[in-house]
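Enquirer: Model the structure of this input:
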Amino acid sequence: MIVGTRGSQLALAQTKQVCAWLEKITGEAIDLEIIKTKGDKITTSQLYNMDSKGLFTKELDIALLEEEVDFAVHSFKDLPTELNEDLEIAAVPKRESPNEVLISSKTWAELGPGSKLGTSSLRREAFCNHYEKEFELKPIRGNIETRIDKALNSDLDATIMAEAGLKRLNLTKYIKEVFPIDYITPPAGQGALAIITRKDSDKKEIIQKLNDHISMQEVLAEKMVLEELGVGCQWPIGAIARVNNKEFKLYSILLTKQGEILKKETQKGSIKDAVELGRRIGEHFQNYV
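Expert: Just a heads-up that it's a prediction; the model follows:
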């Protein structure tokens, strides 16, 4: 089998982990094909100022469709709301932490007005404004280690990142604080991986053995909020689903860039209704965008 992946340290770590799981099942080595995406080539722009559809996935989709690779591994949150009709999510392995974290020499409380916070996320910017932090917000791009270095060793005072990536790269020592998911709500799918195959792939059945049903339903519900709303990076929106004592709970929040809460909603039900719960929230949010 051949896997397609982006070349960043995080993408490679994620893909190698998936390959290790598959090799344990099949007993066969998997070849790795690094493919550069449009999102990797653009290093200066704020992502939300661009057409972000498939920014980190399109080239990998093409490699799949042209049968250059058998499957691709993505961070689930990078997936466009709609996949190519000939591709599908074959598996979502057990999800890592979805939480956001602070990278700084100071605590969140110690970061006062005028502190320089690096972010290229409209959602994170909106939450900073919502909590009236009065930060000086600066664009920041680059891989995880680059952003950590900028937050700790440049004129920046802090940045906010996903805990999952730091865990996967064994960089948790740099975490100053972990934000509760209802304080800074993560983007749909954060912490989860998506393994994509062609619908007609003869490797699909093997890959499906890596699927974690609860994780899959959580992220599909979260993504459905965006799909129903028809938005990508253009609106600050957080969505998080969790299963506790067999109850499926989906929470989502929609803000303005200035930090005003337009709408927040929680839907609860059975895990079999996960996607429908996401659809309901998305429908209710439509009147606010």
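
Enquirer: from here on, contacts and neighbour counts on C-alpha atoms
Expert: Fine.

Enquirer: Helices of the protein, residue ranges please.
Expert: 9-26, 38-41, 58-65, 122-130, 144-153, 163-168, 204-207, 213-229, 274-285 (DSSP state H).

Enquirer: one more to put side by side:
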Amino acid sequence: MSKVIRIGTRDSELALWQAKTVQNALEHTGHSTKLVPVKSTGDLNLDQPLYEMGITGIFTKTLDVAMIKGEIDIAVHSMKDVPTALPKGIVEAAVMKRASNKDILIHKGVEFLESKDGIIATGSLRRKAQWLNKYPEHKVVDLRGNVNTRMKKLEDNDWNGAIFAAAGLERIEIKPENFLDLNWMIPAPAQGAMLIVAMEKDNYCREALAMLNHKESETCVHLEREFLQVLEGGCTAPIGALAKILNGNVHFKGALFSLDGQQKIEVERTIPMDNSSGLGKECALEILNNGGKELMASIKASLNI
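Expert: Take a look at the predicted model:
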């Protein structure tokens, strides 16, 4: 059987770039495709911080519904936006080779880093908490919108800088020269990775997508998302996680922060890749047993979750 694979995607420039990358890869393997752009709730409501909207998978839900209704066959997501539990009937079909996992600061000069008066913009609780952990006297303001919108807002406001995922800016080639790698900041679980989902019963699409899966990236992001799931973070808690495979070993680093950045509970492990099954869960349980349980309860109470 052969069919045209309808690729669902958000309609931002970055999301379309990601969907076209998947489209090109599928067509390279001999499949016919069609892009179907859709607006998500997260894109429509730019006036409210994401955590206040209280919806798990705010950037993925619209595409999930379209897929379940049969309007699209597959959906392409930034994997860090995808809830750790997928809707019934929808499965992971491929993880593309991961791009940069780094957070970067786009700035108007770095002198402010030595002062107490810095103003930084980000819509991420994780980035905010880690920035305040390192620069407790700085002010962090909310920033929403697609990458182009956020770059424009940075330009139009008197902020010293804004934090972005390096991968997003690199993919659509708008990464400016005035950036600083935040090598000390632990990225979001699965940051820099693209996930393609399909219906569980759609064997045609699942077989087509299996050819695009990058095993090493899949292994790392699954450990990070397992860590996130056990901590019960979703995208509403300041949680960072990063797994890397080096010389046959998996190096894992994860952390949970308080909303104000003053508390930090961290874990770091290196084990042989063959023994890495369950590593994300083990690291999350270590954090929960070292005060993380109480900290998570405090975060949820503060956010009314």
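
Enquirer: where does the TM-score land?
Expert: Taking TM-score structural alignment, normalised by the length of the first structure as the basis, the two superposed chains have a TM-score of 0.94; 286 aligned residues with a Cα RMSD of 1.6 Å.

Enquirer: circling back to that earlier point, Val73 of the first structure is nearest to which of the helices of the first structure?
Expert: For Val73 of the first structure, the closest of the helices of the first structure is helix 9-26, at 5.8 Å, according to Cα to Cα.

Enquirer: for that closest one, packing partners?
Expert: Secondary-structure packing of helix 9-26 of the first structure (3 or more Cα pairs under 8 Å, 6 or more residues apart in numbering; DSSP states H and E): strand 2-5, strand 71-75, helix 163-168, helix 204-207.

Enquirer: closest to Ile253 of the first structure out of these?
Expert: Taking Cα to Cα, helix 163-168 is the member of those nearest to Ile253 of the first structure, at 19.7 Å.

Enquirer: And the closest one, what's buried?
Expert: 163-166, 168 (16 or more other Cα atoms under 10 Å).

Enquirer: And for stretch 202-219 of the first structure?
Expert: Result for stretch 202-219 of the first structure [16+ other Cα under 10 Å]: buried residues 204, 207, 210-211, 214-219.

Enquirer: now do stretch 244-252 of the first structure
Expert: For stretch 244-252 of the first structure, burial by neighbour count (16+ other Cα under 10 Å) applies to 248-252.

Enquirer: Also stretch 258-268 of the second structure?
Expert: Going by neighbour count (16+ other Cα under 10 Å), the buried part of stretch 258-268 of the second structure is 258-259, 261, 263-267.

Enquirer: From the rest of the structure, what touches that stretch?
Expert: Residues outside stretch 258-268 of the second structure that contact it (Cα atoms under 8 Å, 6 or more residues apart in numbering): 125, 128-133, 136, 237-238, 251-257, 283, 286-287, 290-292, 295, 299.

Enquirer: Packed most tightly, which of the helices of the first structure would that be?
Expert: Neighbour counts (mean count of other Cα atoms under 10 Å) averaged over each of the helices of the first structure peak at helix 213-229, with a mean of 24.

Enquirer: Please name every helix or strand in contact with it.
Expert: Using 3+ Cα pairs under 8 Å, 6+ apart: helix 213-229 of the first structure touches strand 237-244, strand 247-255, helix 274-285.

Enquirer: want to throw these into CSV with distance to Asp157 of the first structure?
Expert: CSV is the format used below for these (distance: least, Cα to Cα, whole Å):
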stretch, distance to Asp157 of the first structure
strand 237-244, 24
strand 247-255, 24
helix 274-285, 34
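
Enquirer: Surely Trp17 of the second structure is in contact with Arg171?
Expert: Yes. Using Cα atoms under 8 Å, Trp17 of the second structure is in contact with Arg171, at 7.3 Å.

Enquirer: Next up, the contacts around the residue nearest the centre of the second structure.
Expert: Nearest to the geometric centre of the second structure sits Lys80, at 2.2 Å (Cα atoms, centre = their mean). When contacts are counted by Cα under 8 Å, 6+ apart, Lys80 of the second structure touches 188-193.

Enquirer: Kindly reformat those residues as CSV containing distance to Asn160 of the second structure and neighbour count.
Expert: Shown next, in CSV, are the contacts of Lys80 of the second structure (distance: Cα to Cα, whole Å; neighbours: other Cα atoms under 10 Å):
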residue, distance to Asn160 of the second structure, neighbour count
Ala188, 23, 27
Pro189, 27, 27
Ala190, 28, 28
Gln191, 24, 27
Gly192, 25, 24
Ala193, 28, 22
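
Enquirer: Please identify which of these is nearest to Leu228 of the second structure.
Expert: For those, the nearest to Leu228 of the second structure is Pro189 (7.1 Å; Cα to Cα).

Enquirer: For the closest one, list the residues it contacts.
Expert: 80, 221, 224-225, 228, 239-242.

Enquirer: redo that, cut-off 7 Å
Expert: Residues in contact with Pro189 of the second structure, defined by Cα atoms under 7 Å, 6 or more residues apart in numbering, are 80, 221, 224-225, 240-242.

Enquirer: and of the helices and strands packed on helix 213-229 of the first structure, who's closest to Leu152 of the first structure?
Expert: Among those, strand 237-244 comes nearest to Leu152 of the first structure, with 26.5 Å by Cα to Cα.

Enquirer: ok, how many other residues are close to the residue lying closest to Lys133 of the first structure once chain neighbours are set aside?
Expert: Closest residue in space to Lys133 of the first structure, ignoring its immediate chain neighbours: Pro113 at 5.9 Å, by Cα to Cα, 6 or more residues apart in numbering. Pro113 of the first structure: 11 surrounding residues under other Cα atoms under 10 Å.

Enquirer: what does Pro80 of the first structure align to in the second structure?
Expert: By TM-score structural alignment, Pro80 of the first structure lines up with Pro83 in the second structure.

Enquirer: Could you do Ile237 of the first structure as well?
Expert: Checking TM-score structural alignment: Ile237 of the first structure goes with Ile239.

Enquirer: ok so, going back, using CSV, please lay out the buried residues of stretch 202-219 of the first structure together with distance to Val275 of the first structure.
Expert: What follows is those, written out as CSV (distance: Cα to Cα, whole Å):
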residue, distance to Val275 of the first structure
Lys204, 22
Ile207, 22
Leu210, 21
Asn211, 17
Ile214, 12
Ser215, 12
Met216, 10
Gln217, 7
Glu218, 8
Val219, 9
